[in-house]
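Q: here is a sequence with its predicted model. Questions after.
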Amino acid sequence: MATKKKADARPAAPGQNGATAVANGPADDETALNRELLRSMLLQRRFEERCAEAYAIGKIGGFCHLYIGQEAVSTGSLSLLRPDDYVITTYRDHGQALARGMTPRSVMAELFGRIDGCSRGKGGSMHIFDRNTNFLGGHGIVGGHVPIATGVGFAIKYRGGDQVIVCFMGESVVNTGAFHEALNMASLWKLPCVFLIENNRYGMGTALERASAIHDIHERGAAYNMHRDFCDGQDIFAVRKTVGEAIERARKEQLPTLIDVRTYRFMGHSMSDAVSGTYRTKAELDEYLKRDPIALLRAHMQDAGQITDDEVHALDDEIKAIVQDSWDFADASPEPPLEALYEDVYVDTTS
């Protein structure tokens, strides 16, 4: 039976690889877990900062959508998955790829359009894929990947497995037809899907309240008798709790869940968009910056005696070196040859 949870208003803003799956346990295990979570979020933040720099000097072409401010969503969710679970997402995908365990080298080389990129330089920023980590993209069409997620859920059930698929999307996706068709089928067929809305309030430059008749958008799941919930996306522990329950439901009961994870992007919609733009004020951005998910986790760990300032600085320096290495690797990687244009156009299924 579907659950219904009344949402309060959005939580007010007060005045080399990502995290691996680790179970909660005694104090030492909790400290180790939190350090991994912090490491994953810092890696995404420093990586994206360098991406902004690379885009500005022409190293990255095409579109580029940064994940800065939303790191608790990717890290909190993906730290709960097994290696054989699946992940699919939209075009704001760099942070999730790193959180899933893809190497910074392979992601940066893809952004640079180089042969050593995860998609051999053909996909770019919006099409990060890695079959080794079951990371199924990176999709540029708004909402186009949601039916694929339902299809993966169907395949899992058809094969008799107990994997789950986590499907990330922006809040504007809930107004597309593909979203509703996919959720209806996932609920009808009882598929192990976790549909996770990264609700950063603005679909490009349009506020949620101007685009959706329902502001508590997880309630869209009610139409399909689907479990639904919401959480504070700037609090990594809130994300882990809510998403963890959904993953367990999918794995044990093969039931889908729709989650409204309320987060905020600190950058523009893409690199072509000003940070504040004309659709949000600097004052609003400044208020949300006070709830930086990395700063919140760091403060929690310091209050609990789990990390010191010196250890944070050492970790940050280590991560900056990893990101610099990914830049150097991408810069040294050759561009794909012209004949690569004719590769992978068709798949030979007869052999």
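A: Cool, the structure landed.
Q: from here on, contacts and neighbour counts on C-alpha atoms
A: Fine.
Q: I figured residue 114 hits residue 337, correct?
A: No. Counting by CA atoms under 8 Å, residue 114 stays clear of residue 337, with 9.8 Å between them.
Q: okay, one more to line up with it:
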Amino acid sequence: MTTKKTPAKSAAASKRRVTKPAIYDASNEELISFYRTMLLIRRFEEKAGQMYGMGLIGGFCHLYIGQEAVVVGIQSALKEGDSMITGYREHGHMLAAGCDAKSIMAELTGRSGGCSRGKGGSMHMFDPEKGFYGGHGIVGAQVSLGTGLAFAAKYRKTDNISVAYFGDGAANQGQVYESFNMARLWNLPVVYIIENNQYAMGTSVNRSSSEIELFRRGESFRIPGKQVDGMNVLAVRAAMDDAVKHCRDGNGPFILEMKTYRYRGHSMSDPAKYRSKEEVQKMRAEHDALEQVKKILLDSAIMDEAALKDMDKEVKALVADAASFAQECPEPDLSELYTDVLA
């Protein structure tokens, strides 16, 4: 009789212990702010999806629905002067950074009032005044640029840090590891955020990665990392506080793997047939980021149902106003083809 051997990856993973970060002790005002920003992102993305279906948004469109806790928790730990850079699923990142919803929606529709003057679209937004150095369409390309932003912060002798977001799919790109090496070699103040929504463009991380605990990807470069419940904004904030302190204290880079989940397909053209409806519903029912904070607000009597409904109405009105602005704003003049080519 032969016994079935446990796969090496599973055996190794079973021996590992993931240190769970503390839960951030948020004030009532912070809890309300976290909830409102996540709600704004959720309602904005729902509207963007609707407008895409109506043909008002062209090209690719990657929605952030389900992942709101990641960027809201991280952004709340930053200060003015810090920089952030991400991939092409960036509408939520811009909103969390305080960018104007009208300019974001106008960019989605390719209008002159957009944050990239209507020339970037969904994947290439930019607002350096808010510390947002762009969404980037090339998978993993932003990681090297985010490392460069950290180099600039150190070269200028500031205490600013850089935050570079990328996904579980981009975690297998070569330039990521070149960036890790330089960041650790030069002790750069950069926090690498791996938004592990578990499916990349449609392939489960379990099928595409030999090391599925992505926060360990920096170990050979001596970069510490943590895995975090990316559906819990308070866990995200607590972990980010630790990472920020690590960087500002001059200890070099840090990796945070956010275990999160997108409810929609990879992009609007993705039917997401690689996972079951039951799986998505289970995540929504048991782990939804907004519902977790909503429960705290209600259970602690910080807000009641009426106040929450009023907030939702206010946010929906703001998003509707942004959508109207985006449709009424003129398209860029042809002369804009020759501007913003080189800074």
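A: Looks like it came in fine. Given the structure is predicted, the values throughout are model-derived calculations rather than measurements.
Q: residue 114 and residue 337 of the first structure - which one has more neighbours?
A: Neighbours per residue, other CA atoms under 10 Å: of residue 114 of the first structure and residue 337, the larger number sits with residue 114, 26 against 9.
Q: that one falls within a strand, correct?
A: No. Residue 114 of the first structure is assigned coil when assessed by DSSP: H, G, I helix; E, B strand; the rest coil, not a strand.
Q: please say which position in the second structure it maps to.
A: Using TM-score structural alignment, the equivalent of residue 114 of the first structure in the second structure is residue 111.
Q: show me the helices in the first structure, by range?
A: 27-56, 71-78, 94-100, 104-111, 146-159, 177-188, 208-211, 236-253, 282-289, 293-303, 309-332 (DSSP state H).
Q: whereabouts in the second structure does the shortest one align?
A: So the one you mean is helix 208-211 of the first structure. Against the second structure, helix 208-211 of the first structure falls on residues 205-208 (TM-score structural alignment).
Q: any buried residues in that stretch, and which?
A: By neighbour count on 16 or more other CA atoms under 10 Å, the buried set for stretch 205-208 of the second structure is residue 205.
Q: do stretch 74-91 of the second structure as well
A: 74-78, 82-91.
Q: which residue, neighbours along the chain excluded, lies closest to residue 279 of the first structure?
A: residue 205 (5.7 Å; CA to CA, 6 or more residues apart in numbering).
Q: with distance to residue 347 of the first structure added, can I get the helices of the first structure in CSV?
A: Formatted as CSV, those follow (distance: least, CA to CA, whole Å):
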stretch, distance to residue 347 of the first structure
helix 27-56, 33
helix 71-78, 31
helix 94-100, 25
helix 104-111, 22
helix 146-159, 19
helix 177-188, 26
helix 208-211, 40
helix 236-253, 32
helix 282-289, 47
helix 293-303, 43
helix 309-332, 28
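Q: to residue 196 of the first structure, which of the ones you listed lies closest?
A: Between residue 196 of the first structure and the helices of the first structure, the shortest gap by CA to CA is with helix 236-253, which sits at 8.3 Å.
Q: how close does that closest one sit to the second structure?
A: When the second structure is overlaid, helix 236-253 of the first structure sits 0.9 Å from its aligned residues on average, using mean CA distance after the TM-score superposition for the first structure.
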